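Undergrad: My questions concern the predicted model and sequence given below.
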Amino acid sequence: MIRKTTPTLIVLLMLLLGTGLPVQAEDGYRLWLRYDKVQDASRLQQYRQQVTEVILEGNSPTLAIAKRELAQGLRGLLGQEVPFGQKATKAGTLIAGTPASSPLVAQLQLGDKLKAAGDEGYLILTTQLNGRNSHVIAANTDIGVLYGTFHFLRLLQSSQDITKLAVSSAPKIQHRVLNHWDNLDRTVERGYAGFSLWDWHRLPGYIDQRYLDYARANASIGINGTVLTNVNANALVLTKEYLVKVAALADAFRPYGIKVYLTARFSAPIEIGGLKTADPHEPTVQQWWKDKAAEIYSHVPDFGGFLVKANSEGQPGPQNYGRNHADGANMLADAVAPQGGIVMWRAFVYDDKEPDDRAKQAYTEFKPLDGTFRKNVMVQVKNGAIDFQPREPFHPLFGAMPKTPIMMEFQITQEYLGQGTNLAYLAPMFQETLEADTHAKGKGSTVAKVIDGTLDKHQLTGIAGVANIGTDRNWTGHLFGQSNWYTFGRLAWNHQLSSEEIAAEWIKMTFTSNANVVMPVQNMMMTSREAVVNYMTPLGLHHIMGWSHHYGPGPWIKDKHRADWTSVYYHRADEQGIGFDRTKTGSNALAQYAPPVQKQFGNIKTCPEEFLLWFHHVKWDHKLKSGRTLWNELCYRYSEGVDQVRQMQSTWASLEGKVDEERFAHVQSLLKIQEQEAKWWRDACLLYFQTFSKRPIPSDLEKPAETLEYYMNLDPKFVPGI
């Protein structure tokens, strides 16, 4: 009997026989570190002439990684082996190291240039050595050499000219951290890419290769810290049984320059310590945390410190005992200070018993505490005052606490931006906040200057991103979600990079340097976030998503146990108009901003239209800059969002055959889903708001496909990441 051979078996046999089929699928696992052969023939010839050998001396684990990265990267990009040597005997030698590890780097006497690079920065120079042109990657530390190595390879990946290099790069922000909202059962809160990377069951004995690939990817963009656990913390991670597992991860990450942090549950002294209180003024509680910190450092000598969510959304905190946030933060800061640890204390707080505008509550609680925190405490502030909305004005705490280091918290995972099915490139969103002017010390007092310490002369600085990473093969669920991980790292290192520049880098490293691909994909990415805002929350609308899971539209959500968890609390639509009045005639949240910001946003004529309904309750017939009434403008904005998604579909379709089949099909499928969801948002929101406006949808626009009742009765199930 002859068995029928399946297509899968045929492929496997062909692979085994070496027929030339690709062994490695283009499934996105390699991220932006693909190192495929340079396709531009002239560039390839240039690189082969200018990088003929490598000298990298030193034997630390970090330098060993840099050496391996150069060997792998150059082999792939140049399509040939590049030998490693010990003497610069030919033109095109690439020298990498520190003055301490490399006599050749020391010989160059880079002095003041290296001093300016600091502990993590680096130089990449084209110079003369023994009368021959050479390239140098020089740094003061081994991790600086690794960062410089990734930068040099990035130049080759993106087909840059390397004939006259003169790069000096140092991070503008000290602590560049991913916040993983990972639970100990491996679920991920607001995660849309599978389960948690951390396999607690098999740790500490088994170090998954994925941990090392994760660390490598982070090092390639300069991320130097990772918070392993959810801010809605589980005290068990502080027990010995888990600390040995945490130590194994820390050991794996250390050569890549990554420190491990943990979330501290404020009630841990009670839950795992046997105490009757967690009062930060109680000496026994203070001692418990000091002992616990010492235990952690015995396992992880370079433990970074704690991230804390306290007295928010049901989490325990110092206010349970009549204390304030500084009392709680300072107790933990004292515990980790002897070993150089820090505390990142989140300002995302709001009390369900507080009747005031939720947008005001963090400022109200934290502003009076300015100057009362220990020197190793940073207050971690979300980009906006509500909760990672598709668009928010900058948080009023930026610039309002000059005596306290303020740390930025961005959300990379797309909780409110389409979750795992929508393409939304977030660099423009991040930059919008970073470039916002607080006017705290006059014009030019940008949010970026607050968090990089230059505005108020702070040495302790930080930026955090809520990670979008999981066990999905491509790491982020949506392939383009990788661009937001990449963007966060690049902006954390240098917030002056442009969104366009970062997008072009990522595209060239992820797909190809072919301009016929780079330009259309870049254009698609640059419009994507605005498209999401248009079909979800245009003109300053916010917090009108589905209940609890936050998936899909739900502007009708009301009558829940908390008013500020409903949609009607925020949009306040009625027969007169729509929007939340935060001026003097309303909640007066504007008073928390500097006078020039109040003046601009408080006047309906000068308020930027993207924030109009955030700060004003506006009449339906109010005329906007377009000449349209508010109602008509809402209709056109919602419709424009759908059209923008369709344009993205068209752009992507034009790239068929120019992008590998597997990733092309992946993105194409998700863009189809995104179009369906954009129409869902548009139709549901316009039909609902029409019940208040009593005005028709303009005749030239596409009409809703279903009734309002249909959309209100939808009950999405199987939503991940709740």
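TA: Everything's here; your move. Just so we're clear, the structure is a prediction, and the values are computed from it rather than from any experiment.

Undergrad: all contacts plus neighbour counts: C-alpha atoms, from now on.
TA: Will do.

Undergrad: May I see the buried residues of stretch 230-243?
TA: The neighbour-count check on stretch 230-243 (16 or more other CA atoms under 10 Å) flags Asn230, Val231, Asn232, Ala233, Asn234, Ala235, Leu236, Val237, Leu238, Tyr242, Leu243 as buried.

Undergrad: Correct me if wrong: the last one contacts Ser298.
TA: Yep, that's Leu243 we're talking about. No. Assessed by CA atoms under 8 Å, Leu243 is found out of contact with Ser298, at 9.6 Å.

Undergrad: still on that earlier bit, let's see which of the buried residues of stretch 230-243 end up in strands.
TA: The strands in this structure, assigned by DSSP state E, contain none of the buried residues of stretch 230-243.

Undergrad: Make JSON lines from these and add distance to Leu146 to it.
TA: Converted to JSON lines, those look like this (distance: CA to CA, whole Å):
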{"residue": "Asn230", "distance to Leu146": "29"}
{"residue": "Val231", "distance to Leu146": "30"}
{"residue": "Asn232", "distance to Leu146": "34"}
{"residue": "Ala233", "distance to Leu146": "33"}
{"residue": "Asn234", "distance to Leu146": "34"}
{"residue": "Ala235", "distance to Leu146": "35"}
{"residue": "Leu236", "distance to Leu146": "35"}
{"residue": "Val237", "distance to Leu146": "31"}
{"residue": "Leu238", "distance to Leu146": "31"}
{"residue": "Tyr242", "distance to Leu146": "30"}
{"residue": "Leu243", "distance to Leu146": "28"}
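
Undergrad: Structure two is appended below for comparative analysis:
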Amino acid sequence: MWQTPSLPARPAIILLVILLFADCPMRAGADPGNPLPWGYELWLKFAPVSDSVLASQYRASLEGIVMEPVGATQEIAYRELTEGIGNMLSRPLLPRTTTSGGNLLVAATLDRLPTRFREFLGERKIPAEGFLIREVADGPRKHILLTAADDAGLLYGAYRLLRLVQTHRPLSGLDQLDAPKARLRMLNHWDNLDRSIERGYAGFSIFNWHTLPDFRDPRYEDYARANASLGINATAVTNVNANALVLTEAYIDKARALADIFRPYGIRLYLTARFSAPMEIGGLDTADPLDPRVSAWWRDKAGEIYRAIPDFGGFLVKANSEGQPGPQNYGRSHREGANMLADALGPFGGNVIWRAFVYSEEDPEDRAKQAYSEFAPEDGKFRDNVLLQVKNGPIDFQPREPIHPLFGAMPETPLLVEFQITKEYLGFATHLAFLPKLFEEVLQTDTYREGPGSTVARVVDGSLHGKALSGMAGVANIGTDINWTGHPFGQADWYGFGRLAWDPYLSSGQLAEEWVRATFGNDPVLVASLKDMMLRSREAVVNYMNPLGLHHLFDTGHHYGPGPWVDDLSRPEWNPVYYHQADASGIGFDRSATGSNAVAQYAPELATRYGSLETCPEEFLLWFHHVPWDYRLRSGHTLWEGLGLKYQEGVDTVVGMLADWQELESRLPQEVYRDVSMRLQIQLREARWWKYACMQYFRTFSGMDFPQGMEPPEHPLEYYKALRFPFAPGIRPRWN
């Protein structure tokens, strides 16, 4: 018999936010029953359906709900469905104990689905974490059936159904069978224990380690809810530049409190492990992975963690990179270090995620080649529970990079692609740059490792080499700002990453439209305008920062603004001059066969394409070639002219984005209109700064006049070189 459940009230986040923002005026026209400031609810504000005809159709399809939730996850799904649909239809979605009378929503996992509904499944199988949403006929009635193989799938299906109504999609004839294509869908927080965030631009860390485990901020559950709505199922809550204290007893207890909150939302907690922890907190005199005392220490530590957190995901490790300790301190390989940790976690079902972001100041090889050289020879030698986490490109989250050559090159090793959701190199939280456009570009790139069609997406979902364990990781852009991400459109980057982690074949256009509809409503003019603005925003940033394959021109330390002249840092590969190599003859890094031969690390099809000046895509021209200033581009312009015009094109695109935004003022909430208007003004000023500073500097080598069609710089080069920003946000803490 179906029972009407008795559910606990949702966390008292509304009261908390009222107290925090008691002095904040509500915007004109705001719902007086919803005191949350704009942006806090992200894409989960289930506002009433504004189209009266469509609302009537939804009400006819969803007259009540038949569901008997069992366990915390199913209770969350029930609460989301009843509250969310009730809000959108402006009337309660009432519980029913029987399917007689009315068109109903019937929701249950397969093991609890009434027998007579099983016939609607036919031969269709629902994978783990997947779900089926289908309109089914029951005599004169038509029900919406939501079913799944497990609790997580039921929750994901609930959010999908809510999104369909929220974005005004028809329910008539609905038949969606969906499941995640990648097993691990993960956020990486570069959050420190003192609540600072390396490369964080939206306030402090939401994780308050000082007050944990006793004070459980309601925001933790809202964070888990947002992730679950996208299908994100794992999170590493501490910085990869790790602090060993997080593995002490007190902090394990704090981590346990977070894991308890995340668990009902299908999210497993990971921690970053500092490789020298046996020495720093364990009293050993070495961290050599082949020392029996060290391996025993890690086994004991794993047991301690799993006693507190039975579903602990495992360790994320940055080792022997940028000063972090690792196995190479003891003459051991990355493989030996990773396998030692994997042996400690293996008996408990845990994973080791080992970052492939490594480069050494002692290694004179092109930095773009070092990770491949370190890891490709080790393919097939890692334990089954070791995953390599590989940045999308071979340098460091640049506005545009070619794909990392490791993708597809290690068929025996599970790989995660690592994207940066936070905008370290794309304008922090003041520039609009829709990052799913970048993610899509990478995922759709063909590696050719197994012939045509061997895309990065097929590496990510494991299908290229038959890997059950693979996925995506994203460096989070989340902080204590009331809208979570600083820039309101930063929410779209979090949203788009989560959706692509679920299905890496989705288009950035679909994701932009989904997010706009969920966040701003379904006004067709607003949807079309904002979608168009978002889809052209990332290319604008590429053009005014790093056009034609230029890269790593950022000022030192904080990476805020241009610094192509920087040449005095202690390691050559930390200096922008290392990457652009401008001189009187031309500009660009020669990675062809006549240079570092980095092209040889790619499959022959890509090596040939990138290695020839005639066939190299112009967006990667200066990444792979040192090109004369008077070289003719395909447009007919010289390289020097094309460079200046690309910088100008980036600026002009921002001018257009600002104008488009201003035309939408009457259709937008005033607080978000003002917020984004100010940020776009900053973006425009800084886009011009990038253009002026870089072209002034590169002119000292080309000796040429600025091209026609490019606004000339406002100041001499010395002005731009003298600018200083000692407190730019997101700098790595010195103690780290």
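TA: Thanks, I have the structure now. Source: prediction; values computed, not measured.

Undergrad: what TM-score comes out when they're superposed?
TA: TM-score for the superposed chains, counting by TM-score structural alignment, normalised by the length of structure 1: 0.96, backed by 708 aligned residues with a CA RMSD of 1.6 Å.

Undergrad: out of the buried residues of stretch 230-243 of structure 1, which one sits closest to Gly657 of structure 1?
TA: Taking CA to CA as the measure, Gly657 of structure 1 lies nearest Asn230 of these, at 41.3 Å.

Undergrad: Show me what the closest one lines up with in structure 2.
TA: Counting by TM-score structural alignment, Asn230 of structure 1 lines up with Asn239 in structure 2.

Undergrad: Tell me which stretches of the stretch 351-500 of structure 1 form helices.
TA: 358-366, 427-434, 447-451, 481-493, 499-510 (DSSP state H, counting those that start in this stretch).

Undergrad: In structure 2, what range does the longest one match?
TA: In this case it means helix 481-493 of structure 1. So in structure 2, the equivalent range for helix 481-493 of structure 1 is 490-502, judged by TM-score structural alignment.

Undergrad: Contact partners for the match of Asn230 of structure 1?
TA: Asn188, His189, Trp190, Asp191, Asn192, Ile197, Glu198, Thr272 (CA atoms under 8 Å, 6 or more residues apart in numbering).

Undergrad: returning to what we had before: which of the buried residues of stretch 230-243 of structure 1 sit farthest apart?
TA: Asn232 and Leu243 (18.3 Å).

Undergrad: So which of the helices of the stretch 351-500 of structure 1 is nearest His543 of structure 1?
TA: helix 358-366 (11.7 Å).

Undergrad: buried ones in the closest one?
TA: Applying 16+ other CA under 10 Å to helix 358-366 of structure 1 flags Arg358, Ala359, Lys360, Gln361, Ala362, Tyr363, Phe366 as buried.

Undergrad: So the third one sits against Ala385, correct?
TA: Yep, that's Lys360 of structure 1 we're talking about. Yes. Between Lys360 of structure 1 and Ala385 a contact is recorded at 7.4 Å, counting by CA under 8 Å.

Undergrad: Helix, strand, or coil at the aligned partner of Leu44 of structure 2 in structure 1?
TA: In structure 1, the residue matched to Leu44 of structure 2 (TM-score structural alignment) is Leu33. Classification of Leu33 of structure 1 by DSSP: H, G, I helix; E, B strand; the rest coil places it in coil.

Undergrad: Val38 of structure 1 versus the closest residue to Leu33 of structure 1 other than its chain neighbours, what's the distance?
TA: Using CA to CA, 6 or more residues apart in numbering and skipping residues adjacent in sequence, the residue nearest Leu33 of structure 1 is Met509, 6.7 Å away. Met509 of structure 1 sits 11 Å away from Val38 of structure 1, going by CA to CA, to the nearest Å.

Undergrad: overlap in contacts of those two?
TA: Gln157.

Undergrad: contacting residues for Ala342 of structure 2?
TA: Here Ala342 of structure 2 is in contact with Gly350, Asn351, Val352, Arg383, Asn385, Val386 (CA under 8 Å, 6+ apart).

Undergrad: Now neighbour count and distance to Met657 of structure 2 too, for the residues you listed, in TSV please.
TA: Written out in TSV, the entries for the contacts of Ala342 of structure 2 read as follows (neighbours: other CA atoms under 10 Å; distance: CA to CA, whole Å):
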residue	neighbour count	distance to Met657 of structure 2
Gly350	23	46
Asn351	25	44
Val352	29	43
Arg383	19	49
Asn385	21	46
Val386	25	44
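
Undergrad: now the residues you listed in a markdown table, with distance to Arg591 of structure 2?
TA: Output for the contacts of Ala342 of structure 2, formatted as a markdown table (distance: CA to CA, whole Å):
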| residue | distance to Arg591 of structure 2 |
| --- | --- |
| Gly350 | 39 |
| Asn351 | 35 |
| Val352 | 33 |
| Arg383 | 33 |
| Asn385 | 34 |
| Val386 | 31 |
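
Undergrad: Could you tell me which of those belong to strands?
TA: Checking the contacts of Ala342 of structure 2 against DSSP E, those in strands are Asn351, Val352, Val386.

Undergrad: residues near the counterpart of Trp547 of structure 1 in structure 2, how many?
TA: Alignment note (TM-score structural alignment): Trp547 of structure 1 maps to Thr556 of structure 2. Here the number of neighbours of Thr556 of structure 2 (other CA atoms under 10 Å) works out to 19.

Undergrad: circling back: now, which of the buried residues of stretch 230-243 of structure 1 lie within helices?
TA: Those of those mapping onto helices are Tyr242, Leu243, per DSSP state H.

Undergrad: Could you pull out the helices in the stretch 551-700 of structure 1 for me?
TA: 568-571, 595-602, 612-615, 630-653, 661-693.
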